[in-house]
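Asker: fold the following, please.
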Amino acid sequence: MTPSVHSPASLTPILEDLGATADDFIGRRPGHESVIGDGTTARGWAMGELEGLGEKGLALLVLGGEPDEATIASLREAQWPHLHLVAYYRMRAGKTLRRAHGGGAELGACTTGGTLLAFRRASHVLSPDATREKFDANAGGWDDDPKSPSYPHFRWMRRYVATFHTPARAQRVLDFGCGAGWVGIESAQRTGAHLSAFDPSPQMVENARANARANGIADPDMRVGFGEGPPHADEAPFDLVISAGVVSFSPDIELWIDGLAASVAPGGTLVVADLDPLSHGMKKRRRQKALIPIRELNAVTADRMRQALEARGFRFVARSDYQLSWPIPQLMHLNETRMGGILSRPLVWLNAAGSALDGALGGRLGNLFDSWVLAFERPAAGASVPHRD
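Answerer: Model prediction:
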């Protein structure tokens, strides 16, 4: 994979697509310094070359030819957790083809050939500003569409988490990183609790507030904030806290868990759910797919979460897993694109049956599922916590 001769000027269409200029590569913009490497070095860059990379800078790796996605995936893995692949470009005669998380596009021609991989610092992609901007831009995509073939499936998943070992009644529930608000809404409806919630995205918070009111939730307390410093931290903790699919977006997971733990009142219940990075499906995607959402790389295992919360004094109650790696995603795609939703209900039943079996076995089938859910209790003041099994 020997690359063609390249320089910032030879990559102008790509730099413009990435919002960069040649000046970024010669140190004229402090904090934005970027580097170009090539496939002749083991990791793409010489020892120490990335030390000057700015927090918002680009690390571009140029390869000869058109390596397949699995090869690009292996190069992506070599850079993680320091760098995250945000796009790659095929530089062909007369045009450049972009593949990115936001979609593909055809750009103007570069004066060099090969394939270019564009990385940014993982800390920047996970930063508060980047997170807020991303979710503000995509907030509408998290709202319900009851007419969608996938609606029954996603409705079942959020209800599964919201009702997982939660009390029948609660006074106050906190949706810790609410997104569009659906898990907190399900929980408040089940327990009769007053609903509080927060999210990094102001637009998400507005959507969550509207969704709560539309579903009969009176006076929801919705705020903007991050799990690493929850906006309710100066108030009384909650007797029920639920967080679904949030920790994998955190740039500081231990600090995030501190914020989560502090939000639960003595004697209260905590339910936390997220992706399983060790599931068969997730590991296969990492091997085969060039572009992977950063949360799939940043996700933590259920065991790590359990250990972290037990170390903070919580008592483990139960574990289950949901979203079978196979065949649910594959059949959902077929159901949506070719079958007009005829499999929507059967897929919910299949997923529910698999999760019920896994829950009965204490989570022993976990690697067959793409997501896990854990329930904990915070002992009342003065109560002892038994040692872990």
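
Asker: CA only for contacts and neighbour counts going forward, please
Answerer: Noted.

Asker: do you know how far the nearest residue to Pro220 once chain neighbours are set aside is from Leu291?
Answerer: Computed as CA to CA, 6 or more residues apart in numbering, the closest residue to Pro220 that is not its neighbour in sequence is Leu195, at 5.3 Å. With the distance defined as CA to CA, to the nearest Å, Leu195 ends up 36 Å from Leu291.

Asker: neighbour count: these two, which is higher?
Answerer: Using other CA atoms under 10 Å, the more surrounded residue of Leu195 and Leu291 is Leu195, with 24 against 20.

Asker: the residue nearest to Pro220 belongs to a strand?
Answerer: Yes. When classified by DSSP: H, G, I helix; E, B strand; the rest coil, Leu195 is found to be part of a strand.

Asker: tell me how many other residues surround Ala318.
Answerer: If we define neighbours as other CA under 10 Å, then Ala318 has 17 of them.

Asker: isn't it up against Leu361?
Answerer: No. With the criterion set as CA atoms under 8 Å, Ala318 and Leu361 do not qualify as a contacting pair; they are 10.4 Å apart.

Asker: structure for this one too, so we can compare:
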Amino acid sequence: LLIGLEQPASDAELAGLRNRLWPEFHAVALYSGSDGGVARRTVGSKVKLEAPPAGGQVFAFRRLQEVMSPETTTAKFDQNAKGWDGVPGSPGYAHFRWMRRYVALYGRPSKASRILDFGSGAGWVGIEAAKAFPGCSLFLFDPSPEMVRIAEGNAAAEGIEPCVGRVGFGDQPPFPAPGEAPYDWVISSGVISFAPDGEAWLDGLCKTLAPGGDLCIGDIQLESFGFQKRRRTHPLLPVRELNAQSAAHVRRALEARGFRFLGGSSYQLTFPIPQLMHLNETKLGGVLSRPLLWMNQLGASLSRLFGGSGKGFFDSWVMHFKAPGE
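Answerer: Next up, the predicted model:
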């Protein structure tokens, strides 16, 4: 879908147009003409094209089912895999590892022998969980073969054995395969917002747990003040920001499937902390790394202490459940 505008619109006006077309269509690019030529904006980039001077704007959309198709998701994840692994020694690496450790240990059970990282990315959430139980078996999967390769390599480097990785999607998870046992601890962090069908994804998630097993699930916060501001003012956003599920919705959906809620809270302070972290990593050489990490650690602790209140001040949520059949 291409929408032509004779007169340039503000970013807020374009964001409003995008919001009206969601969820049938997702904005993927904005072309703006001027006396200097044509510029193409996408999420995170702006490129000047080889084109004659022109006026107006063209807003480009794709159908959501195409943007979130398995083929598109796999290609995108393969392309971004290395950037999602974190860079040891970089200004933001301590925060990168803390976030994953926080989720991994949030719903730590008293014992676990079979741990599944449900949508593993680079594997660090599952790795941190497995390190808490020496001798346990770690299983992980991701839509991206490259991500699975990286995750298995990270697990091996951390001494996690055995670690079994497979390629797959949450609505039809590759674990457990026929004849394999389910898992007593399942962790899924930052995955459901990538799912085109959240209900089918939750059905797949629930099938992986052993009776009475522990589930820890987390994702980005739909009600975050920072994300709300971005939806009002940014015409181009990652699809997962618009597709995010609230913690309350996920809780209701899991409880309807027989899961028992054990606790939940928020973490990762919202605007302007992420912007300060980006500035710290790109311009300040890491001088603010420790203070920003301490602020996020304190914020997460306070949110947990007060039962998850103040969710608008945080960009992420996490919850702990017990599977039925205990």
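
Asker: and the TM-score between these chains?
Answerer: Here the TM-score of the superposed chains, computed with TM-score structural alignment, normalised by the length of the second structure as the reference length, equals 0.96; 323 aligned residues with a CA RMSD of 1.4 Å.

Asker: before we move on, the earlier item: which residues does the residue nearest to Pro220 of the first structure contact?
Answerer: Under the criterion of CA atoms under 8 Å, 6 or more residues apart in numbering, the contact list for Leu195 of the first structure reads Arg172, Val173, Leu174, Asp175, Gly184, Ile185, Ala188, Ile217, Pro220, Asp221.

Asker: quick check: ChimeraX command selecting the buried ones in those.
Answerer: Selection of buried members from these for ChimeraX, criterion 16 or more other CA atoms under 10 Å:
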select :172,173,174,175,184,185,188,217,220
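
Asker: could I get the contacts of Leu195 of the first structure as JSON lines with secondary structure and distance to Phe135 of the first structure?
Answerer: Below are the contacts of Leu195 of the first structure laid out as JSON lines (DSSP: H, G, I helix; E, B strand; the rest coil; distance: CA to CA, whole Å):
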{"residue": "Arg172", "secondary structure": "strand", "distance to Phe135 of the first structure": "26"}
{"residue": "Val173", "secondary structure": "strand", "distance to Phe135 of the first structure": "23"}
{"residue": "Leu174", "secondary structure": "strand", "distance to Phe135 of the first structure": "20"}
{"residue": "Asp175", "secondary structure": "strand", "distance to Phe135 of the first structure": "17"}
{"residue": "Gly184", "secondary structure": "helix", "distance to Phe135 of the first structure": "18"}
{"residue": "Ile185", "secondary structure": "helix", "distance to Phe135 of the first structure": "19"}
{"residue": "Ala188", "secondary structure": "helix", "distance to Phe135 of the first structure": "24"}
{"residue": "Ile217", "secondary structure": "coil", "distance to Phe135 of the first structure": "23"}
{"residue": "Pro220", "secondary structure": "coil", "distance to Phe135 of the first structure": "21"}
{"residue": "Asp221", "secondary structure": "strand", "distance to Phe135 of the first structure": "20"}
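
Asker: adding distance to Ile257 of the first structure, write the contacts of Leu195 of the first structure out as JSON lines.
Answerer: Compiled in JSON lines, those are given as follows (distance: CA to CA, whole Å):
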{"residue": "Arg172", "distance to Ile257 of the first structure": "20"}
{"residue": "Val173", "distance to Ile257 of the first structure": "17"}
{"residue": "Leu174", "distance to Ile257 of the first structure": "15"}
{"residue": "Asp175", "distance to Ile257 of the first structure": "14"}
{"residue": "Gly184", "distance to Ile257 of the first structure": "19"}
{"residue": "Ile185", "distance to Ile257 of the first structure": "22"}
{"residue": "Ala188", "distance to Ile257 of the first structure": "23"}
{"residue": "Ile217", "distance to Ile257 of the first structure": "28"}
{"residue": "Pro220", "distance to Ile257 of the first structure": "24"}
{"residue": "Asp221", "distance to Ile257 of the first structure": "22"}
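
Asker: which of the contacts of Leu195 of the first structure lies closest to Arg155 of the first structure?
Answerer: For the contacts of Leu195 of the first structure, the minimum distance to Arg155 of the first structure (CA to CA) is 11.5 Å, reached by Ile185.
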